[in-house]
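> Give the three-dimensional model of this entry:
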Amino acid sequence: MTDLLTAPAGALSPAALDLQRRLLREVVRRNDTFHVTGEVLPDAEQDPARSRNDADKEAKANATTPSKSPLQAAFANRKFHRPVAEDLAPEELAALIERGDDPWAAGIYTSGPIEDVPIRDLLAACGLVRSLGSDGTLDGLLVLGAITLIPVRSSTQRDALHNALEDIVPTYLKLAGRSEMQPSLAVLRMDDPVASGRRDDRIVAQREIERRRKDFDGAVAKNTPMLVLASGAEALPDIARRLPVQILPWPELTADDVVEVLRATHSHTGCLAEDAIRAALPPAGRAATLAPILWRRALMEASPIRAAWRLAELCAEGPGSKGQTLEDLHGQPSVRAELEALVSDVEAWRAGRLDWSDVTSSFLLSGPPGVGKTLTAAALAGSADLHFVSTSYGACQAAGHLGDYLKAMAARVDEAIEQAPSVFFLDELDSFSRRDGGDRHGSRYGVSVVNALLTDLTRLADAPGVIVVGATNHPDRVDPAIVRSGRFDRHLRLGLPDRTGVAAILKGHLGSQSRKVDTRPIVDQLLGCTGADIAAVVRGARGFARHRNAPLCQTDLEAAAERVAPKQTTAALWETAVHEAGHIVVAAALGLAPPRGARITARGGEVEVDLPQRLTRDVLDRRMAAVLAGRAAEGLILGSIGHGAGYGDGSDLEVATAIALKIETEWGLADHLIYAPIPAHERLRLPEGLRRRVERHLSTGARRASDVLARHEQALIDIALTLQRERDLNADRIADLTRLLRRACEDGVSNAPACTLH
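Predicted coordinates for the structure are as follows:
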């Protein structure tokens, strides 16, 4: 039989807040003492000797005055000094807070944080007080023979919380006035059975499980009240099923808790500039998931305000950051919608309303580097509260030879299965390339690796609660057996963010600092950048601010953006707009489907188009003219043609050449039916006859594009001016601009793959 205990919602009661502050101070006191420094923040012109004597007298008086509350007495015993802020004019106070100093936390002769932060115990202390916020809840916990379960699914988190509670529960009971109770409260941990892994490891784990069950049985025999951490009620020993068990959910960290932690670690006066700190803090949920070493890094800052800034920065860093959710996934609306539906399915499965076999649980993410594939997988895990296991071909190969690789990959698969519900994220999926390659040694190695991965994917698919997410820059290079349905059921493509996405990513990474800057001037400048590029801009801006020893400002943000994506001149913008408008005009005039979007980016321009599902010779000839229309537009309007149309893989000339080659060698749309694909690296050695035929296709397409543009020169200029002004045109805007040019098109492209013209 189980009963659910509920912690009080909202702010702590005054008594609970007083207890929380005393407990946090006691945790800090056991690890370090505040140190008196020679560094004094600006204060009124006072005599230092007299100020020190006055402060010592005040501390002594406070320590002996019986009317002091427990909190005040604790402050007095710690020799708290009056805040520097009391001796400052309002403008001086505001200036110090603006630069990140906290005159309310700094005493006249003391400043700075403690040197060794027991962050694990501090966060556990916050949760303990919040979960036992009322005397009634605590009384129920301490009844003889009471069994109270704190469910913690992750074994890593369970271990850390168990160790922390073992340290702080005795102190908590003493401060709460319950230390005389006998027998004392026992803090125990129950682990789940280990079903896989090395035999020796399983034996050791099983012995530890048996030892913990003996501790549980011993506590039951002695009628000792217990606080038990386990994945759930099913992980408790069998004897618990015959006994009443009360469940105590562990509360989420709140902003109030973070403020109190900073008060304990940084305030020498018991005071804080709370408004400034709260404005700077990241969401508490993100802070709760930071590793202890990152918390310590933040709490090394000299003031609580700077510590809050640092916490916000650490929570916003990098696409793999802990605590990310799908709310942090900007500029990918269709991908986000599909994964939010999956989160709902996971919740239904957890509640027993849906069978796991009915959940779509495998996804292939593709897209260029930096668009957020890792962030997407981590955000899915964060939104669904799933254990996140991340690995890659390279990470496992670094373990050593083939046997070491196989063990390393199997260990990560085991972790995902054992920690289910979980997300298993496999990056660099294109490293698992086709097994029919020409390199005999590499092929043999590749066959072994791919075959092992297929076995691992089958194990993951058979494990309820495991979601598999693969990521690749090149889905066409992955062995087909890996990406087929059943192993990866859904293929989601991530693209570069549009203007709205860029603005949202900037705001997300800036966090609370976004209120102090205007991101609008740099949004257009960052079009075409990946989410990783935009994150680098924010990190660079924070770096500039740190070097100035000042808060982040507009100049920092603009300077950082200039490093990543230098502003284009008006002339360069016009040249790009003319080129991209050429693609739009010819596609419309020749009856091709309207582009999905067109934009001028930090790295040039692009027009995203759909390819029809059925390619005929007529469609391909029109497509080739549209691909070559950018060059033709430059020649018509600018009087000369730049090199951009032939700048590397994916350029206009590369795309047009590939179309012409496939017409001749693959698709059976030329004067012969031979199928003889030619790899890209063989194009330099084309037979002379084939080269002439390909060149004929290209020349015909280029002439056709020039003729169309000459007939519609004014439309070309109008669309180029609009693109130069607006920088980012969506499908509806393009359709409106080309309405008079378009003619009926029956190609049917609603589900067609995307292609980008440059």
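
> CA only for contacts and neighbour counts going forward, please
Fine.

> Correct me if wrong: residue 120 contacts residue 159.
No: applying Cα atoms under 8 Å, one finds residue 120 not in contact with residue 159, separated by 11.1 Å.

> Show me the strands in the stretch 351-500 of the chain, by range?
Remark: strands assigned in the stretch 351-500 of the chain by DSSP state E, counting those that start in this stretch are 362-366, 387-392, 422-427, 466-472, 490-493.

> swap in the chain?
2-4, 147-151, 186-189, 226-230, 245-247, 362-366, 387-392, 422-427, 466-472, 490-493, 597-601, 604-610, 728-730, 754-757 (DSSP state E).

> need the contact list for the closest residue in space to residue 324 that isn't next to it in sequence.
Leaving aside its chain neighbours, residue 324 sits nearest to residue 379 (4.8 Å; criterion: Cα to Cα, 6 or more residues apart in numbering). Neighbouring residues of residue 379 by Cα atoms under 8 Å, 6 or more residues apart in numbering: 323, 324, 325, 326, 327, 328, 329.

> ok, 10 Å please
319-329, 336, 339, 372-373, 385-386, 388 (Cα atoms under 10 Å, 6 or more residues apart in numbering).

> picking that back up, next, format the strands of the chain as a markdown table and append mean neighbour count and distance to residue 456.
Below are those laid out as a markdown table (neighbours: other Cα atoms under 10 Å; distance: least, Cα to Cα, whole Å):
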| stretch | mean neighbour count | distance to residue 456 |
| --- | --- | --- |
| strand 2-4 | 13 | 38 |
| strand 147-151 | 24 | 29 |
| strand 186-189 | 20 | 31 |
| strand 226-230 | 25 | 28 |
| strand 245-247 | 20 | 36 |
| strand 362-366 | 23 | 13 |
| strand 387-392 | 20 | 13 |
| strand 422-427 | 25 | 11 |
| strand 466-472 | 26 | 11 |
| strand 490-493 | 19 | 18 |
| strand 597-601 | 24 | 40 |
| strand 604-610 | 21 | 36 |
| strand 728-730 | 18 | 42 |
| strand 754-757 | 17 | 32 |
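
> to compare against the first, here's another:
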Amino acid sequence: MAAWARTLDLAGVPDGVRCAIEALTDDGHVLQIVAVAQACELASVDRALPVESRETMTEWRDRARLVAAIAGHRQCALAAMHTLDVDAGATEDPVQRRQVLCTRAEASHIVRQVELGTYDAANAWRPENRLLSRQMAWVDLVDEATIVTATAPRAEPEFDVCFDGLDDNVVSGLPPVTHAAALQLQRTLDVPGVSEALVGGGGVVLLDVPDALTLAVLKDTADAKRGVPFGVEMLVEDAPAKHHEAAKRERQYVACLRREQPVLALSPDAGTCLPAVALRAADHRLTLSPICGADVAAVIRGTTGQAVSDADRARLEGLAFSAADVAAAVRPGRDPARCVEHIVRLVTPTPASGRGRDLTLDQLHGAREAVEWGRGLIADLAAWRSGEHWATVRNGAILGGLPGTGKTLFAQALANSSGLPLIISSLMEWQGTGEAHLGTTLRAMRETFARAKALASGQRGCLLLVDEVDVFVDRRTVQHRHADYVLQVINSFLEQLDGAAGREGVIVIGTTNDPDRIDPAIRRPGRLGKTIQMGLPDVEERVAMLRVRLGDDLRDADLLPVAYRTERHTGAMIEALVEDARRRARHAGRPLALDDLLDVAGAGDADTPEATLYRLAVHESGHALQAHLSDPDRDLIVTLQSREGVGGWVELVGGDSGVWTRAEAEARIRIGLAGRAAEEIILDSASSGARQDLLTVTRIAVRMLGEWGLGERSLIAVERDPVTALATDPRLQAETSALLDRLYAETRDTVRRHAGAVRRIAEALLVERRLDGARVARLVAEAGPARRR
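Just a heads-up that it's a prediction; the model follows:
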């Protein structure tokens, strides 16, 4: 290099270039050669120079880079390290000694890069890259040995002598997210086989980067690509190709393969974002290593200029961080302790307290099947983290049930119990993103699943809750003019559930009020293959729910009377009841009392006149009497609760086979008519309270005679709603009317014979509000008349 420089005519050459060339020595030290390349680079972009001079500077720059690449960096660096070791031993001043040691660490870093084939001589001269090299080298130096004395002062990075010689415009330290991305990329590629594929000719490595912010940094920031060997063609695709761009992207990758140049392709999900030729040509497919505690410590050091204490390093171990966490917590002007405190708070789940949404599976009652499934999932996750295949994990389910039965609450309790991060989303949320057309909706869906994959990386796992999943309806039923839109949305959701890359580590739970509406492909095994019905809690479960939500209040109180007043309450209604009772006590300026719960639970009865309440009790007693007489061995529950237009109900305990004989159908009709019969017999008049009962028994009678073939007419069965069937078939109307009249007469006779029992049941209902089958049986068998009103 020096011999070549002596042949140059330096007349008219910019001063910076001339000084750099004149400083060249015969041994051609790599730093001197790099200085020439830097000076020529700066001159080549100077618009004040003639075009011919700028072209000459470009030629000299390229020559200097080439020489630097082959000039024997390892030998030069080893020689420099030996000289610096001698200088460090002879230096007493701690600051000067630290400067020498940092330079020595940089030389050591270069040696390792040269040995691994990752040294980028073409860009090593750049000030920002030199800064990164020094930072990483200094981290290695401090980690490996206690060379710097405890009394050595620690200057801020912009005034630190370790960074002498850099341009004044260079920001001291990399942005935290960029620094973290560089460390992630370097660690991910440093695995057996991958480094060889990228250093050798023609290797293709696919890298999934689920975190959108990290992918953007790797795409746009040169400093984040320090771990990529020199000469690798790095391609970044942040979304699937649009239809008109797919062929162009395919040709781009074919051209890269023909050049026999190593290719590193980054995308959120290679299976959906990269062309088929890239997937087929890949030698390796990796997922970007997650940000770990050591990365965060290094980023904090580079940003604040101060090392993280051993105690804070221990707090960072075992946690998983996102790029957004790093950006939010690691900021200039903060000390390391404050950065650590912030980022640990961001990623550490809040301990469950048992109040509101903050429950664990052990505190969740009224969802036995779901809780059992959740505990099995936690066991499966433990086995997966120990080496079992992901296919052994129950990784998808649908929760069905009425509003307020605890579907979302179960997901939150599962996340609290398992330590899994929880993401809650829905199609409505995806459609509300951006311009709300198909492309943005699908992109938002992919980004949600990509974020879940990022959080699940490192075998941590992630829980994704998709609310109102019944919007993905059965595709066979879609026939309107927007069918193409609906089909593409459903197909995209199916692809995310079970795409080419799978969703290892991501557990998906869908919630719905009507599981039957969901497309069967979503409900198949491997996707959301388990359907769990969230029912209403029984009385014991309601007592347990009340106890959990009361916490330390009313420890010794008997909550059974409150549970009796909350028949058919959902978990959300139980929670609201407790909070209303607390509010009532707080407004009165006293502690919570059992009467507060009882009053809130019976609030609907307070505005109901006594005569109306007694009529409701008589009505439900008629149902209970007839149900008991129809099947004395079957348990039942009769409830008196005046709320939301319903005065009470009778529930037959135990599953229904769904297959009825004529006798069983007629028995159900008698039970339905017994409430009206009791009002007529006991109170001498019927009321509108039997409206729903009459609709129900009419529906049963029409289906029994017109569909089930259990009447006297032919076996022709036509499935129609009762209104249409009765309006269009006079014969069916006549038979239905005759059947109901006969059964009602029989029911009236039964109620008249047991009028005393009806009154006793009604009186008990007014006091207790809920009776079970055993209590009803005792009241029916009890001798003596009941009090008349």
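
> hmm, back to that, I'd like to know which of the strands of the stretch 351-500 of structure 1 is closest to residue 683 of structure 1.
strand 466-472 (26.0 Å; Cα to Cα).

> nearest to residue 137 of structure 1, of the strands of the stretch 351-500 of structure 1?
strand 387-392 (29.9 Å).

> Please compute how far the closest one lies from its chain's middle.
13 Å (Cα atoms, centre = their mean, to the nearest Å).

> quick one: it aligns where in structure 2?
Alignment note (TM-score structural alignment): strand 387-392 of structure 1 is matched to residues 421-426 of structure 2.

> which non-adjacent residue is nearest the residue mapped onto residue 375 of structure 2 from structure 1?
Residue pairing (TM-score structural alignment): residue 375 of structure 2 is matched to residue 340 of structure 1. Leaving out its chain neighbours, the residue that sits closest to residue 340 of structure 1 by Cα to Cα, 6+ apart is residue 326, at 7.3 Å.

> Ok, residue 167 of structure 1 next?
In space, and not counting its chain neighbours, residue 167 of structure 1 is closest to residue 121: 7.5 Å by Cα to Cα, 6+ apart.

> Would you mind confirming that that neighbour makes contact with residue 172?
No: the criterion here is Cα atoms under 10 Å, and residue 121 of structure 1 misses it with residue 172 at 11.5 Å.

> Need the residues touching each of those two.
24, 27, 165.

> ok, so what distance separates the second one from residue 168 of structure 1?
By that I understand residue 27 of structure 1. Distance, residue 27 of structure 1 to residue 168 of structure 1, using Cα to Cα, to the nearest Å: 7 Å.

> list residues touching both of these two?
121, 122, 125.

> Just the closest of those to residue 736 of structure 1, please.
Set against residue 736 of structure 1, the nearest of these by Cα to Cα is residue 122 (59.2 Å).

> all helices of the stretch 151-300 of structure 1, in order?
Secondary structure of the stretch 151-300 of structure 1, counting by DSSP state H, counting those that start in this stretch: helices at 155-175, 199-221, 255-266, 274-280, 284-288, 292-299.

> give the contact list for the closest residue to residue 406 of structure 2 other than its chain neighbours.
Closest residue in space to residue 406 of structure 2, ignoring its immediate chain neighbours: residue 571 at 6.1 Å, by Cα to Cα, 6+ apart. Residue 571 of structure 2 makes contact with 364-367, 403-407, 409, 536-537, 541-542, 545-546, 577, according to Cα under 10 Å, 6+ apart.

> are any of these buried, and which?
Burial by neighbour count, judged by 16 or more other Cα atoms under 10 Å, picks out 364-367, 404-407, 409, 536-537, 541-542, 545-546, 577 from the contacts of residue 571 of structure 2.

> Identify the residues contacting the nearest residue to residue 170 of structure 1 once chain neighbours are set aside.
Of all residues not flanking residue 170 of structure 1 in the chain, residue 179 sits nearest, at 7.1 Å (Cα to Cα, 6+ apart). Shown in contact with residue 179 of structure 1 (Cα under 10 Å, 6+ apart): 169, 170, 171, 172, 173, 185.

> quick one: what's aligned to the first one in structure 2?
Under the alignment (TM-score structural alignment), residue 169 of structure 1 maps onto nothing in structure 2.

> How many residues are close by residue 169 of structure 1?
20 (other Cα atoms under 10 Å).

> isn't it right next to residue 125, touching?
Yes: with contacts counted by Cα under 10 Å, residue 169 of structure 1 reaches residue 125, the gap being 8.4 Å.
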